[in-house]
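Here is a sequence together with a model predicted from it:
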Amino acid sequence: MVTIVFSHPWHGSFNKAILDTITSKFEQENKAYQVIDLTKDGFNPSFSEAELAVYNQGKAIDPLVLKYQEMLKNSGEIIFMYPIWWGTMPAILKGFFDKVLLQGFAFSYENGWTPLLKIGRTTVITTSESAGETFKPFVQDYFIPNMLYSVGINNATWLNCEHTSTGTDEMRKDFLKKVEAAVI
């Protein structure tokens, strides 16, 4: 099962066009997938006091967190899709990591840090206005090794569409072809 974590609030965005390209390909190939649309689901990325009270126990009280954990348990592949804002991911995606990838679910401290998820393939798809090289320190040097590999979300590939708003339609169409070729 492929799980797509979609982190863009506007369904008229280029990010949504990327999502539609991927899901259309999967449907044509009868490939099983599920989408976590954080904004559409109404996911709250902030901890409430009650949530934080059980955080150190590896527990969650938000029904969406529990739903997302079940979805991830059944995933062999994951695709993260988000715009780069202020050099990093949107707050809603950071909140997903904070609240969903809990101790006892995504990692263990018992015998040193141990990843618990077993996701064999990962694709990170981002959009930005600046050149992708600008964001390499965050995505390739921090996000992938420290936030993905550390919990067992493995074998990551990063694709970035730069100049998303100011570029040409041809450039965006070429990127959609690149994405379609990359998701197999």
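Structure received. Note that the structure is predicted; figures quoted are calculated from it, not measured. Residues are numbered from 1 along each chain as shown.

drop to CA atoms for contacts and neighbour counts, all remaining ones
Will do.

any idea which residue sits dead centre in the protein?
With distances taken as Cα atoms, centre = their mean, the residue of the chain nearest its centroid is F80 (2.6 Å).

what helix or strand is Y82 on?
Here Y82, judged by DSSP states H and E, is contained in strand 77-83.

swap that for E70, please
For E70, the host element (DSSP H and E) is helix 63-73.

Quick one: list the elements packing against that helix.
For helix 63-73, the packing partners by 3 or more Cα pairs under 8 Å, 6 or more residues apart in numbering; DSSP states H and E come out as helix 91-100.

just to revisit the earlier point, between strand 77-83 and the helix holding E70, find me the angle.
In terms of direction (axes from the mean of the first three to the mean of the last three Cα atoms, to 10 degrees), helix 63-73 departs from strand 77-83 by 130 degrees.

Presented hereafter is structure B, for comparison with structure A:
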Amino acid sequence: MKRALVLYAHPCEESFAASVHQTVVTRLRANDWAVDDCNLYAEGFSPVLSAEERRGYHDIGPNTLPVQDYVERIRRARALVMVFPVWNFGYPAILKGFFDRVFVPGVSFGMVDGKVQGMLHNIRRVAAVTTYGGTRTRATLAGDPPRRIVMRALRKTVHPGAGFRYLALYDMNRATERDRAAHLNRVYREMDNF
């Protein structure tokens, strides 16, 4: 079965990100994906890694207990789609906290012969759908951390042959209605071919 976990990270229902999120979910479902729509804000996900969790971080098995539901959800997925804005050249805190708390040893990576190896081999497709307030040039000059983390670090945790898409609308602060519509159309087409 084609099962996609959609991680959505924006607090405002009226945001452009909400329109992007709705487009992603609608198009995936229209193309026979079983969508696990994980709206981190609506679900009240706590991004805070507690002292207790940090102390038990490497204790494989018990380290997943505080976030067991999310671990099971990501292990069931064949695809991961993240919908989020880029704030201060990074992920919203709630999404960063998801990675800190859920992508723990034994879930997203493990040690094999002294080397870190990805463990989410069930994930065969990944898409990041995002907006930046600044231009692509500005993001590039800053190193574009969100793009690099998705395209490099996240790539190391999933199936080695997984397909990756990074769909970004840069310069959102000055985006016109036409720019936003073009981005939604691109997302629509990409999710139809996902």
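Perfect, thanks for sending it. On a predicted model such as this, the values are computed, not experimentally measured, just so you know.

In the helix holding E70 of structure 1, which of the residues would be classed as buried?
Residues of helix 63-73 of structure 1 classed as buried under the neighbour-count rule (16 or more other Cα atoms under 10 Å) are L64, V65, Y68, Q69, M71, L72.

Turn those into CSV, including distance to D37 of structure 1.
Rendered in CSV, the data for those read as follows (distance: Cα to Cα, whole Å):
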residue, distance to D37 of structure 1
L64, 11
V65, 13
Y68, 10
Q69, 14
M71, 12
L72, 14
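
What is the equivalent residue in structure 2 for A60 of structure 1?
Counting by TM-score structural alignment, A60 of structure 1 corresponds to T64 in structure 2.

Same question for W10 of structure 1.
Using TM-score structural alignment, the partner of W10 of structure 1 in structure 2 is C12.

which residue sits closest to its match in space, ignoring its chain neighbours?
Spatial nearest neighbour of C12 of structure 2, excluding adjacent residues (Cα to Cα, 6 or more residues apart in numbering): A18 at 7.4 Å.

Assign the one you found to helix, strand or coil.
Assigned with DSSP: H, G, I helix; E, B strand; the rest coil, A18 of structure 2 falls in the helix class.

what's around it, how many residues?
A18 of structure 2 has 18 neighbouring residues, counting by other Cα atoms under 10 Å.

how far away is it from T157 of structure 2?
Separation of A18 of structure 2 from T157 of structure 2 (Cα to Cα, to the nearest Å): 27 Å.

And for I149 of structure 2?
Look at I149 of structure 2 and T157 of structure 2: by Cα to Cα, they are 11 Å apart.

higher neighbour count, these two?
Using other Cα under 10 Å as the criterion, I149 of structure 2 and T157 rank with T157 on top: 20 against 14.

can you tell me which residue in structure 1 aligns to that one?
In structure 1, T157 of structure 2 lands on V151 (TM-score structural alignment).

What does L40 of structure 2 correspond to in structure 1?
Looks like L40 of structure 2 aligns to L38 there (TM-score structural alignment).

Would you mind confirming that its match makes contact with V5?
Yes - using Cα atoms under 8 Å, L38 of structure 1 is in contact with V5, at 7.3 Å.

So which residues of structure 1 form strands?
With DSSP state E, the ranges of strands along structure 1 come out as 2-6, 33-37, 77-83, 107-108, 114-115, 121-127, 156-161.

circling back to that earlier point, quick one: map the residue nearest to the centre of structure 1 onto structure 2.
By TM-score structural alignment, F80 of structure 1 lines up with M82.

if we can go back for a sec, just checking, the match of T157 of structure 2 touches P115?
Yes - counting by Cα under 8 Å, V151 of structure 1 touches P115, with 4.1 Å between them.

N146 of structure 1 - how many residues pack around it?
Neighbours of N146 of structure 1 (other Cα under 10 Å): 12.

swap in the one 10 residues further on?
Around A156 of structure 1 sit 19 other residues, with neighbours defined as other Cα under 10 Å.

Nearest residue to it in space, please, no chain neighbours.
In space, A156 of structure 1 is closest to T122, 4.4 Å off (Cα to Cα, 6+ apart).

and the corresponding residue of structure 2 for the one you found, how far is that from I74 of structure 2?
When structure 2 is aligned by TM-score structural alignment, T122 of structure 1 is paired with V126. Distance from V126 of structure 2 to I74 of structure 2, counting by Cα to Cα: 12 Å.
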